[in-house]
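>>> predicted model and sequence below, questions to follow.
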Amino acid sequence: MALDMGIVILTLVIGLLIAVLVWSLTKKSTPSSTKGKNEKGANSKKEGKKLSGMPPKVPKKKTTAAVSKDSKSTFTHSWLLTSLKGHTGAITDMDFSANGKHLATCAEDRSLMLWKLNFGRLDSSVVELNMKDIRTVRAHVQYDSATLIRWSPDSKALLTVRALGNNIEIYKVMKKPEAGGLPSVQPSHAFDKIREADLLAIDVASTGRFIMTCTPKNELDILDLKGKLLASVVTNQMETYSAKISPDGRFVATSGFTPEVRVWEVVFSRTGEFEKVTRAFELGGHTSGIYSFDYSPDSGRMVSVSKDGSWRLYNTNIDYRQGQLATLLVSGKWKGEGNEPARIALAPDGRVVAIGSNSSLYIYSTVNAELLAHIPDVHSAPITRLRFDSTSRFILTTGDKYVRIFHNVPGFKIAVADLESKLKKATGQAMKERCQIQLKEAVALVNLFNSKNE
């Protein structure tokens, strides 16, 4: 009996050893099963983290996403003159020099760049520009980056706002004969910080008499050229979105949460001494907050774009002291995208208005508010700055690390119709000859892009 029991126990032990050996061999031969179980377990843990409110781990390698995002640099369009490439971070602001020779940009990569464009001398037959043909100058903001940039009226200095310091820093722009006329950009000095809230706008009067800054908290400040505070105004707009000095250097306007553009006059004595800032007039008619506005070069027109989905063009060539009010010239609807703020710019010749909403560019006629063009996906991020050059031939946008420069083809077409009408009404020989020359140039530009699109 004892012998039988021993045989049974021995048989069980041998069977157990065989089972363990078989299980071990099976595990080695089926790694995919184990991998599936591990992945399932990992996914379960990941889902558990999501449900518990903890963020999932971010994979270290993001090559695919980076390539996809940067693919926007390959943007093409038949109206595109060029894309200015040089910044490695998002461009925060841009401004043209008064002499028309340079565009200045600043970016989150701590760099300032000057681009020698001089559109006034660019031949009208040029459809595209290669970056190799554009000369640039680069400077760096020490220990900081610039959020805003403006040229001085004499084109000899740049005023910037430091992102961390939130104060104005001045850079001298000096010509270097040995570099073939390209200037150098060197830091000069900085003004003391005045406001705790971030500055949303900076501008310099064309007269050279004062500097304007503004914050979202309705703090509008007038400074002299040495940074001394001359006057402060509370805009009373709940939140201010935009602020600019008029091209004639006489007025400062702001827009914000309230449905009007408010305009102040900065008054100086005949001897050039600052006197006061006084309320001048308003641009009304919108039913919601106003994202931004722009002036014509002579300050006689202003255009605004609102949250209510409309844009409005006003006649501001008025004597407000005699009780004259700004009058509406034309109003149109703009096709906004989502809740993104919109930027608006008025062509210097007054023929078209450009609106940037999200990453799209819209161009409208100032004659009948007709939508003339829609260019989608101009940038990989919402458009933050929008400008025309002084000739009205080009539209510049930025919203990422590139500046897109488009030919103003809708403006060319409007110009042809406008000049044909003026030519019929012209009485003097000099006026007729001037209209004929301008008409010939406009027709040539329209034909150039018509042939390109065929």
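Yep, it's here.

>>> for the rest of this, base every contact and every neighbour count on C-alpha atoms.
OK.

>>> just the helices from the stretch 301-450 of the chain, written as ranges.
Along the stretch 301-450 of the chain, the stretches classed as helices by DSSP state H, counting those that start in this stretch are 409-425, 429-453.

>>> just give the number of residues close to residue 189.
11 (other Cα atoms under 10 Å).

>>> ignore what I typed, I meant residue 204.
25.

>>> residues contacting the nearest residue to it once chain neighbours are set aside?
Once flanking residues are discounted, residue 204 sits nearest to residue 211: 4.5 Å by Cα to Cα, 6 or more residues apart in numbering. Residues in contact with residue 211 (Cα atoms under 8 Å, 6 or more residues apart in numbering) are 202-205, 222-225, 227.

>>> please redo it, this time with the cut-off set to 7 Å
Contacts for residue 211 (Cα atoms under 7 Å, 6 or more residues apart in numbering) come out as 203-205, 222-225.

>>> and the lengthiest strand in the chain, what's buried?
The single longest strand within the chain, with elements called by DSSP state E, is strand 274-283. Residues of strand 274-283 classed as buried by neighbour count (16 or more other Cα atoms under 10 Å): 274, 277, 280-283.

>>> go on, stretch 82-94?
82-84, 87, 90-94.

>>> repeat that for stretch 153-162.
153, 155-162.

>>> need the residues that contact it.
Contacts for stretch 153-162 (Cα under 7 Å, 6+ apart): 97-99, 144-152, 167-174, 206, 208.

>>> if we go to 6 Å?
97, 145-152, 167-173, 206 (Cα atoms under 6 Å, 6 or more residues apart in numbering).

>>> comparison target below:
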Amino acid sequence: MGCGRGRDESGKSGKGNKSGKSGKSGKSGKSGKAGKAGKAGSLSTGGGRKKGKKKSTTHESPLFMKTIKGHGGEVYSASFVAKGMVLATTSSDRTVQFHATTAKTLKAASMPVKVMPIELDEVKCLASVPDADVAVGLSGYAGDVVVFDLSFSAWLASSSSRDPVATERTRFQPGHRDDILKLLLWGGANAAPVVVTVGRDTLVRIHSTSGTELAVLDTKQMRNNNAAVSADGRFFAVAAFTSDVKIYEAVRDKAGAFTGVELAMDLGGHTRSVNFVSFSADACRVATLSLDGSWILWDIDVRYMVNEDPHILHVAALDDAGLTADAIHVFELSPDGNTLAFAINADIMLFDANSGEAIATITDAHGESIRITSLVWHPSSKALISTAAMDKHVRLWKTS
């Protein structure tokens, strides 16, 4: 899947159009009042700590499961690898840590961990796909893409195993003139993974895991805002300055090797720039969030080869929840396509993707005014990982 910084700048959203072009949607904008705690259908979970007290590694929220410790510096990112059985975290302490997150260890007081030092560098983020034995990271100093080979079977079978779980294979420069907005690994069970780097301009570059450039894509939409890939290795989507979201399909040979990319469909329901796009695990649903003041849940399981358009399942107006689009800097659809997770500064908000109703608000998830930097869904959709600026810990939350 992918990694990258949460959105930290945008134009002003205003109140905008509440529904985008929602003619295909039966309802719009009934998203609950999550921004105004205490309304029906929402669960407000209060603050994480009281003023004047030492920072706690617990939280008052009933959704809190545990704090995952181990890093000596700010945690940059978190991602699940090995089909969700391992959580990989990157940090300013120049290590990548791998935490065993099996059903058994998630319930334990502590989890087995493997630490991989990064010599004379740091990894800003790490991306993988469920069925791959490879991950890619973004170098914090040189801007290289770093490719790692993964092997977890011996360690997961016996936490005392001394075998390394990750080794660096190669590094390469992706060739962007502008900053890299998003790093993605694009592949699936029968699709050999390729590395996708998305620039803050309009360029997307695709490389093999050995560093060979395979394709360069120009979205021609003035500026890329966000991007995502589907877990099956089929689709790649870009949210950009314009109001439509383009979804591309990987072209592969019979052996699953990448040979090119083609435009598959457009999501044309918004009226202003789109800030975020996120896939469900089965690649049947997509969620988008726009500066028009709305988010949309889409059904993309359509016959696009014969020009059948994606269907709008639900449109929700952000101001019904007391929110504006520019306040949301992380936006993730759950793997089962039923729940949306937002980060708004230090808070986490959960919404029912099908109805727009508020589910819960976790206030000051990592402490008072500590900005959330990433949210990552567990493959089961029953738990959520969060990381935050200047926090050395990762937090795990239950969502059902």
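The structure has been received and is ready for your questions. No experiment lies behind these values; they were computed from the predicted model shown.

>>> just give the TM-score of the two.
Here the superposed chains carry a TM-score of 0.76, computed using TM-score structural alignment, normalised by the length of structure 2; 336 aligned residues with a Cα RMSD of 2.6 Å.

>>> and which of the buried residues of stretch 153-162 of structure 1 is nearest to residue 348 of structure 1?
residue 153 (17.9 Å; Cα to Cα).

>>> gap between the closest one and residue 96 of structure 1?
As judged by Cα to Cα, to the nearest Å, residue 153 of structure 1 and residue 96 of structure 1 stand 10 Å apart.

>>> and residue 73 of structure 1, helix, strand or coil?
At residue 73 of structure 1 the chain is in helix, as set by DSSP: H, G, I helix; E, B strand; the rest coil.

>>> the nearest residue to it once chain neighbours are set aside: neighbour count?
Closest residue to residue 73 of structure 1 apart from its sequence neighbours, by Cα to Cα, 6+ apart: residue 402 at 7.5 Å. With neighbours defined by other Cα under 10 Å, the count for residue 402 of structure 1 comes to 23.

>>> what of residue 315 of structure 1?
18.

>>> one step back: now for the buried residues of stretch 82-94 of structure 1: which two are most distant?
Taking Cα to Cα, no two of those sit farther apart than 82 and 92, at 19.0 Å.

>>> which residue ranges form the helices in the stretch 101-250 of structure 2?
Using DSSP H, counting those that start in this stretch, helices in the stretch 101-250 of structure 2 cover 103-107, 153-157.

>>> mean neighbour count, these: which tops it?
helix 153-157 (a mean of 14; mean count of other Cα atoms under 10 Å).

>>> name the surrounding residues that touch it.
Under Cα under 6 Å, 6+ apart, the answer for helix 153-157 of structure 2 is residue 161.

>>> before we move on, back to that, let me know the closest of the contacts of residue 211 of structure 1 to residue 411 of structure 1.
residue 203 (27.4 Å).

>>> map residue 100 of structure 1 onto structure 2.
Mapped onto structure 2 by TM-score structural alignment, residue 100 of structure 1 lines up with residue 84.

>>> swap that for residue 325 of structure 1, please
In structure 2, residue 325 of structure 1 lands on residue 309 (TM-score structural alignment).

>>> what's around that match, how many residues?
So residue 309 of structure 2, with other Cα under 10 Å, has 17 neighbours.

>>> ok, now residue 175 of structure 2?
Neighbour tally, residue 175 of structure 2, other Cα under 10 Å: 13.

>>> and it, what's its match in structure 1?
With TM-score structural alignment as the criterion, residue 175 of structure 2 pairs with residue 194.

>>> can you pull out the strands in the stretch 201-350 of structure 2?
Using DSSP state E, counting those that start in this stretch, the strands of the stretch 201-350 of structure 2 run over residues 203-207, 213-218, 224-229, 235-240, 245-252, 258-267, 274-279, 285-290, 294-299, 311-317, 330-333, 339-344, 347-352.

>>> pull up the aligned stretch in structure 1 for the last one.
Okay, so that is strand 347-352 of structure 2. Against structure 1, strand 347-352 of structure 2 falls on residues 360-365 (TM-score structural alignment).

>>> mean shift of that stretch relative to structure 2?
Stretch 360-365 of structure 1 differs from its equivalent in structure 2 by a mean of 1.2 Å after superposition (mean Cα distance after the TM-score superposition for structure 1).

>>> what residues does that stretch touch?
Contacts for stretch 360-365 of structure 1 (Cα under 6 Å, 6+ apart): 352-355, 370-378.

>>> buried ones among the residues you listed?
352-355, 371-372, 378.

>>> contacting residues around residue 117 of structure 2?
Contacts of residue 117 of structure 2 by Cα under 6 Å, 6+ apart are residue 95.
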